[in-house]
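> coords below, sequence missing:
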């Protein structure tokens, strides 16, 4: 896949995600009359839509099946308890019908989105081998998709790259990411190297003939741990 093919696929991916956002906003506007608290509990738009599809006008969450396909056991408990005390009321049949039809459209669009994303991801080792080796081809595909292209990503200031994914341009509604951390900070390599402060991942610093890395008397692990606790709490 050359640069033009990549741009075409990224443009299609962007169009699909824009459609998902439009449908998601419609669903949210309708369903907040039934379960207003749900959008504050479930921040991922596709997860939210799948839950709306499952719950519908049901008032007894014990009668809603397959919740564990979307939520963890802890979140199922939170959603169930909140649903039992919600101030919402069942939707009129016509509004419910339109809402559920929009849910079906989002689920179908998300399936197509995943196919495009996987296709772009499969070409990342050829297009951006170095970055793929660092953070994984899946993360690179998301970074390029959000930045608007490979050239655009390369031209981003380093301080902004870590934010890609945290403040998205309405891509599948991920702008509602409550933790406000980008794709880089979500990768496994980040938490097993810089995130843990173990000294791994600092390149050649500290090795013979490669200079020294100045460290403070306070363990780096503790500093980073406090930083991330503060970020996650915000």
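Perfect, thanks for sending it. Quantities reported herein were computed from a predicted structural model and do not represent experimental measurements.

> use CA for all of it now, contacts and neighbours both
Noted.

> for the chain, what spans make up the helices?
Using DSSP state H, the helices of the chain run over residues 3-31, 38-41, 45-55, 73-84, 93-122, 124-127, 129-135, 137-147, 150-155, 158-161, 183-186, 188-192, 220-233.

> Please identify the most buried of these.
helix 137-147 (a mean of 22; mean count of other Cα atoms under 10 Å).

> now that one: how far from the chain's centre is it?
Put simply, helix 137-147 sits 12 Å off its chain's centre (Cα atoms, centre = their mean, to the nearest Å).

> And for stretch 24-37?
20 Å.

> and that stretch, how far apart are its ends?
16 Å (Cα to Cα, to the nearest Å).

> residues making contact with that stretch?
In this structure, residues lying in contact with stretch 24-37 by Cα atoms under 8 Å, 6 or more residues apart in numbering are 38-39, 45-46, 49, 52, 57, 82-83, 86-91, 95, 99, 102-103, 106, 173.

> hmm, back to that, ok, which of the helices of the chain comes nearest residue 200?
Closest to residue 200 of these, according to Cα to Cα: helix 188-192, at 8.0 Å.

> what's the spacing between the closest one and its chain's center?
Its chain's average C-alpha position is 17 Å from that of helix 188-192, according to Cα atoms, centre = their mean.

> Next one for the comparison:
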């Protein structure tokens, strides 16, 4: 004597040879999506295990509507059939059968499955480390913008009191001097400068206080920027070691942010990776036949930025191709491969040595009439 076992959105239903319902196990409403996912991946859910154990104790043979899977190896009298007669019968009469075995309508199970699946995808998205990395690199760009604006404001403002201090080119040193000493006389006492007498105006204690507060706020932002940069480097080392070693932590993180995630970046062709971040120039090229961009974010890489103009396009193509290999290695194997960097450096040196001089532009001669 044999019976049939088939699954549906609500759980598992067992049928006799004449397709009468003999047993069933329903999924918990708050976990329908994960149960369906586990079943579709070839696993055995707790509900299927319980009903199988009962059926195998009563019937000589159980016909399961599923693909053969190692998960069923612990059970003996099982035969696989895809599709089975019971499965076809269940799908054709789903509403009627479910109403007979449970007081919950099928639409409720479907709604619960969709809600549960959406929640699981949201949790998975929030668990992905590249989302933290994207937020960090965006924060770093915003910090750079704000620090730049505030330093420019401090220099213009403080130059009313001590214009000669503009000779200090380093922004960090300028901010440090104003935050620590404030008054120009104290700066001249503690910092060697070739200034005999300043032409700046005198200031009150209120002016001095606001100068020092502004400079100290900029110092805190600069320290926060350094901490954020270290955080990005640590995240890149764990998440994408090959990309970090090849492109650098900041360039790699910006590529991930532009692509929308590490896995999304791994799916892109090298031609797209090459111009990520140069979307405006690319659209301008497509719209008005302007010259196409040779590089986007990857221009910040030393190999491109320090190269002469006539080989930047070739180096950008080379780097983009190696970046794609590095990212796919990070996503699909997670193993660090030093050969990627070695092959890039070898090819980069070859391009530099072969193209030491700019190409000669050929003159176009017009035929004399």
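Perfect, I can see it now. Predicted, not measured: the structure shown is a model, and the values here were computed from it.

> Now the TM-score, please.
Laid over one another, the chains give 0.53 as their TM-score (TM-score structural alignment, normalised by the length of the first structure), with 168 aligned residues with a Cα RMSD of 4.1 Å.

> CSV please, covering the helices of the first structure and showing distance to residue 200 of the first structure.
Listed next are these as CSV, based on distance: least, Cα to Cα, whole Å:
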stretch, distance to residue 200 of the first structure
helix 3-31, 33
helix 38-41, 36
helix 45-55, 35
helix 73-84, 33
helix 93-122, 27
helix 124-127, 24
helix 129-135, 13
helix 137-147, 20
helix 150-155, 25
helix 158-161, 20
helix 183-186, 16
helix 188-192, 8
helix 220-233, 12
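
> Just tell me which of those helices ends up closest to residue 204 of the first structure.
Nearest of the helices of the first structure (Cα to Cα): helix 129-135, 15.3 Å.

> who's in contact with residue 216 of the second structure?
Counted by Cα under 8 Å, 6+ apart, residue 216 of the second structure has contacts 175-176, 179.

> you'd agree residue 33 of the second structure is in a helix?
Yes - Residue 33 of the second structure forms part of a helix when assessed by DSSP: H, G, I helix; E, B strand; the rest coil.

> what about it, distance to residue 294 of the second structure?
From residue 33 of the second structure to residue 294 of the second structure the distance is 46 Å (Cα to Cα).

> about what we covered before: nearest to residue 147 of the second structure among the contacts of residue 216 of the second structure?
Checking those one by one against residue 147 of the second structure (Cα to Cα), the nearest turns out to be residue 175, at 10.8 Å.

> Show me what that closest one lines up with in the first structure.
By TM-score structural alignment, residue 175 of the second structure lines up with residue 49 in the first structure.

> and the nearest residue to its match once chain neighbours are set aside, how far is that from residue 27 of the first structure?
Distances taken as Cα to Cα, 6 or more residues apart in numbering place residue 103 nearest to residue 49 of the first structure, at 5.7 Å, with adjacent residues excluded. Distance of residue 103 of the first structure to residue 27 of the first structure, given as Cα to Cα: 7 Å.

> what do these two both touch?
In contact with both residue 103 of the first structure and residue 27: residue 49, using Cα under 8 Å, 6+ apart.

> picking up where we left off before, for residue 203 of the first structure, which of the helices of the first structure is the nearest?
Closest among those, once you apply Cα to Cα, is helix 129-135, at 11.9 Å.

> How about residues contacting that closest one?
Applying Cα under 8 Å, 6+ apart, the external contacts of helix 129-135 of the first structure come out as 124-125, 137-140, 184, 187, 189.

> Give me the mean deviation of that helix from the second structure.
Here the mean offset of helix 129-135 of the first structure against the second structure after fitting is 3.3 Å, by mean Cα distance after the TM-score superposition for the first structure.

> circling back to that earlier point, in JSON lines: the contacts of helix 129-135 of the first structure, plus distance to residue 16 of the first structure.
JSON lines is the format used below for those (distance: Cα to Cα, whole Å):
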{"residue": "124", "distance to residue 16 of the first structure": "20"}
{"residue": "125", "distance to residue 16 of the first structure": "24"}
{"residue": "137", "distance to residue 16 of the first structure": "21"}
{"residue": "138", "distance to residue 16 of the first structure": "18"}
{"residue": "139", "distance to residue 16 of the first structure": "19"}
{"residue": "140", "distance to residue 16 of the first structure": "19"}
{"residue": "184", "distance to residue 16 of the first structure": "23"}
{"residue": "187", "distance to residue 16 of the first structure": "25"}
{"residue": "189", "distance to residue 16 of the first structure": "29"}
